[in-house]
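# Sequence isn't available, so here's the structure alone:
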């Protein structure tokens, strides 16, 4: 089991990051909230990981905190929720926001996440409400601080929009939905990560 990975960030591709660990490049899938916290290329990265082994693939999933990883592990225990869907769910809302939805049994907000139908949302509410008792949901769990535009500069505004749109498409949103959401929030002063995060918030609340 690979439980933690530390190294140099080589790049971000959709919701996948490439991390160099002593000459070996590890591809790690992560929620977009994690990408918002990562440094620029060449920066040091430490992620807590969940390792999935299947017959046809071996996949790492990364998180900024042990609490977020534990939340992910609870999600994938829900019937019908695999790792990919769990990453999508955690990309659309923070852990605190999701916990609030589960405790309030707010199916309406959950079905706005890509790939989450009404039956899945209802199952999430029923199963996660009990599972949340296993976590200590303090005010710090799942809160993600966005990097400022100065920390993550991208020279070309159109390139920022394109990168943000590609990330949303990787999560399962339709091209028209992604383009509309980005157009509603993007401005020249925002980083890619901020555009993505604001667009996701707009789609979930809209």
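Okay, I see it. For clarity, every value in this text was computed on a predicted model and none was experimentally measured.
# going forward, measure contacts and count neighbours with C-alpha atoms only.
Fine.
# Need the nearest residue in space to residue 193, chain neighbours excluded.
Closest residue to residue 193 apart from its sequence neighbours, by CA to CA, 6 or more residues apart in numbering: residue 36 at 5.0 Å.
# The one you found sits in which helix or strand?
Taking DSSP states H and E as the criterion, residue 36 maps to helix 32-37.
# Same check on residue 78?
Short version, using DSSP H and E: residue 78 is in no helix or strand.
# I'd like the distance between it and residue 10.
33 Å (CA to CA, to the nearest Å).
# Now do the contacts for residue 177.
If you count contacts by CA atoms under 8 Å, 6 or more residues apart in numbering, residue 177 has none.
# can you pull the buried residues of the helix or strand hosting it?
Assigned by DSSP H and E, residue 177 falls within helix 175-185. Of the residues in helix 175-185, 178-179, 181-182, 185 count as buried by neighbour count, 16 or more other CA atoms under 10 Å.
# Which stretches in the chain count as strands?
Secondary structure of the chain, counting by DSSP state E: strands at 4-13, 16-21, 24-29, 44-53, 58-63.
# Out of those, flag the one nearest residue 195.
strand 4-13 (15.3 Å; CA to CA).
# Can you spell out which helices and strands pack onto the closest one?
The helices and strands touching strand 4-13, judged by 3 or more CA pairs under 8 Å, 6 or more residues apart in numbering; DSSP states H and E, are strand 16-21, strand 44-53.
# what residue is smack in the middle of this structure?
Centroid-nearest residue in the chain, with CA atoms, centre = their mean: residue 31, separated by 1.6 Å.
# There's contact between that one and residue 90 in this structure, I believe.
Yes: assessed by CA atoms under 8 Å, residue 31 is found in contact with residue 90 at 5.8 Å.
# picking that back up, isn't the residue nearest to residue 193 up against residue 198?
No: using CA under 8 Å, residue 36 is not in contact with residue 198, being 11.2 Å away.
# Have a look at the two and say which one is more surrounded.
residue 36 (21 against 16; other CA atoms under 10 Å).
# and residue 63, how far is that from residue 26?
Using CA to CA, residue 63 is found at 14 Å from residue 26.
# now swap in residue 127 and tell me
According to CA to CA, residue 127 stands 33 Å off from residue 26.
# Enumerate every residue touching residue 5.
Residue 5 touches 21, 45-49, counting by CA under 8 Å, 6+ apart.
# how about a cut-off of 6 Å?
Shown in contact with residue 5 (CA atoms under 6 Å, 6 or more residues apart in numbering): 46-47.
# burial count for the closest residue to residue 59 other than its chain neighbours?
Nearest residue to residue 59, sequence neighbours excluded (CA to CA, 6+ apart): residue 52, at 5.1 Å. Look at residue 52: counted by other CA under 10 Å, it has 13 neighbours.
# one more structure, for comparison:
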């Protein structure tokens, strides 16, 4: 399994790019969210990858952020969604915005993503609502975590096993003006133990 590649960006022509790793050119398919932030050709780049093997083909997908790869993998668990639609979702909306739309149950906004119809959008909301909080919080420093302390505390509580809605409520109830994320988490956990 190939989980990450670091090498020289040899070619980029959406949706394909080639990374030269020690003289071997790896061809990857990537969403536009990754293409927007790629360095110039000839520069070093590191990508998280997803390796997919089917009966008649092998594919490698590349992502600059772990949250993108996680969304790509999880959204394909929804019935009727494959790699093509998963890439379209990542190309059409940032990970944090997708999570917000799913949590809000905004089917109308989701149907504006190419390849996502009303029934698919409804399935996404039903099947991913409890997991969307995980997309951005997987690897701090790599994923573009929300900047405010309450959001950071919410992500940390989710990583501790609380459901997204419960983590958000706990962080909201514990947060006081001037608290940093650590203080909010500590107070939320103390409150949960009472």
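On my side now, so go ahead. This one's a predicted model, so the numbers in the text were calculated from it and none came from an experiment.
# May I have the TM-score of the superposed chains?
For this chain pair, the superposition-based TM-score is 0.69 by TM-score structural alignment, normalised by the length of structure 2; 143 aligned residues with a CA RMSD of 1.9 Å.
# quick revisit: and the strands of structure 1 as CSV, adding distance to residue 136 of structure 1?
Output for the strands of structure 1, formatted as CSV (distance: least, CA to CA, whole Å):
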stretch, distance to residue 136 of structure 1
strand 4-13, 21
strand 16-21, 28
strand 24-29, 25
strand 44-53, 18
strand 58-63, 17
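# out of those strands, which comes closest to residue 161 of structure 1?
strand 4-13 (14.2 Å).
# how big's the offset between the closest one and structure 2?
Superposed on structure 2, strand 4-13 of structure 1 shows a mean distance of 0.8 Å to its aligned residues (mean CA distance after the TM-score superposition for structure 1).
# Next, the buried residues of that strand.
Buried residues in strand 4-13 of structure 1, defined by neighbour count with 16+ other CA under 10 Å: 5, 7-10, 12.
# same question, stretch 120-130 of structure 2
Neighbour counts over stretch 120-130 of structure 2 (16+ other CA under 10 Å) mark 120-125, 127-129 as buried.
# Then stretch 52-69 of structure 2?
60-69.
# Tell me the one of these nearest residue 157 of structure 2?
Closest to residue 157 of structure 2, out of all of the buried residues of stretch 52-69 of structure 2 and judged by CA to CA, is residue 67, at 16.9 Å.
# List the residues that contact the closest one.
135-136, 143.
# Go again with 7 Å.
Residues in contact with residue 67 of structure 2 (CA atoms under 7 Å, 6 or more residues apart in numbering) are 95, 135-136, 138, 143.
# Show me where structure 2 has its helices.
32-35, 66-75, 83-92, 95-104, 107-110, 118-128, 133-136, 149-159, 164-174, 181-193 (DSSP state H).
# mean shift between the fifth one and structure 1?
It refers to helix 107-110 of structure 2. For helix 107-110 of structure 2, the mean deviation from structure 1 after alignment is 0.8 Å (mean CA distance after the TM-score superposition for structure 1).
# helices or strands up against that helix?
helix 118-128 (3 or more CA pairs under 7 Å, 6 or more residues apart in numbering; DSSP states H and E).
# what do you get for the first one?
Applying 3+ CA pairs under 7 Å, 6+ apart, one finds that helix 32-35 of structure 2 makes contact with helix 83-92.
# Not counting the helix it packs on itself, show me its contacts.
By CA under 7 Å, 6+ apart, the residues outside helix 83-92 of structure 2 that reach it are 31-33, 72, 75-76, 113-115.
# now these in a markdown table, with distance to residue 149 of structure 2?
Formatted as a markdown table, those follow (distance: CA to CA, whole Å):
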| residue | distance to residue 149 of structure 2 |
| --- | --- |
| 31 | 29 |
| 32 | 29 |
| 33 | 26 |
| 72 | 27 |
| 75 | 28 |
| 76 | 31 |
| 113 | 31 |
| 114 | 34 |
| 115 | 35 |
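# Would you mind listing which of those residues are buried?
31-33, 72, 75-76, 113.
# Distance of residue 33 of structure 2 relative to residue 63 of structure 2?
Taking CA to CA as the measure, residue 33 of structure 2 falls 8 Å from residue 63 of structure 2.
# try residue 99 of structure 2
Where residue 63 of structure 2 is concerned, residue 99 of structure 2 sits at a distance of 17 Å (CA to CA).
# Please identify which of the buried residues of helix 175-185 of structure 1 is nearest to residue 192 of structure 1.
Ranked by distance to residue 192 of structure 1 (CA to CA), these are led by residue 182 at 10.2 Å.
# Quick one: distance of the helix holding residue 177 of structure 1 to the chain centre.
On the basis of CA atoms, centre = their mean, to the nearest Å, helix 175-185 of structure 1 sits 18 Å off its chain's mean C-alpha point.
# and it, which stretch of structure 2?
Per TM-score structural alignment, helix 175-185 of structure 1 has no counterpart in structure 2.
# just stretch 87-97 of structure 1 next, same as before
Under the criterion TM-score structural alignment, stretch 87-97 of structure 1 matches residues 87-97.
# What is the end-to-end distance of the matching stretch?
15 Å.
# Over to stretch 24-43 of structure 2?
Taking CA to CA, stretch 24-43 of structure 2 runs 16 Å from one end to the other.
# Residue 101 of structure 1 versus the equivalent of residue 56 of structure 2 over in structure 1, what's the distance?
Residue correspondence to structure 1 (TM-score structural alignment): residue 56 of structure 2 is matched to residue 56. Residue 56 of structure 1 sits at a distance of 34 Å from residue 101 of structure 1 (criterion: CA to CA).
# Same question for residue 65 of structure 1.
Residue 65 of structure 1 sits at a distance of 21 Å from residue 101 of structure 1 (criterion: CA to CA).
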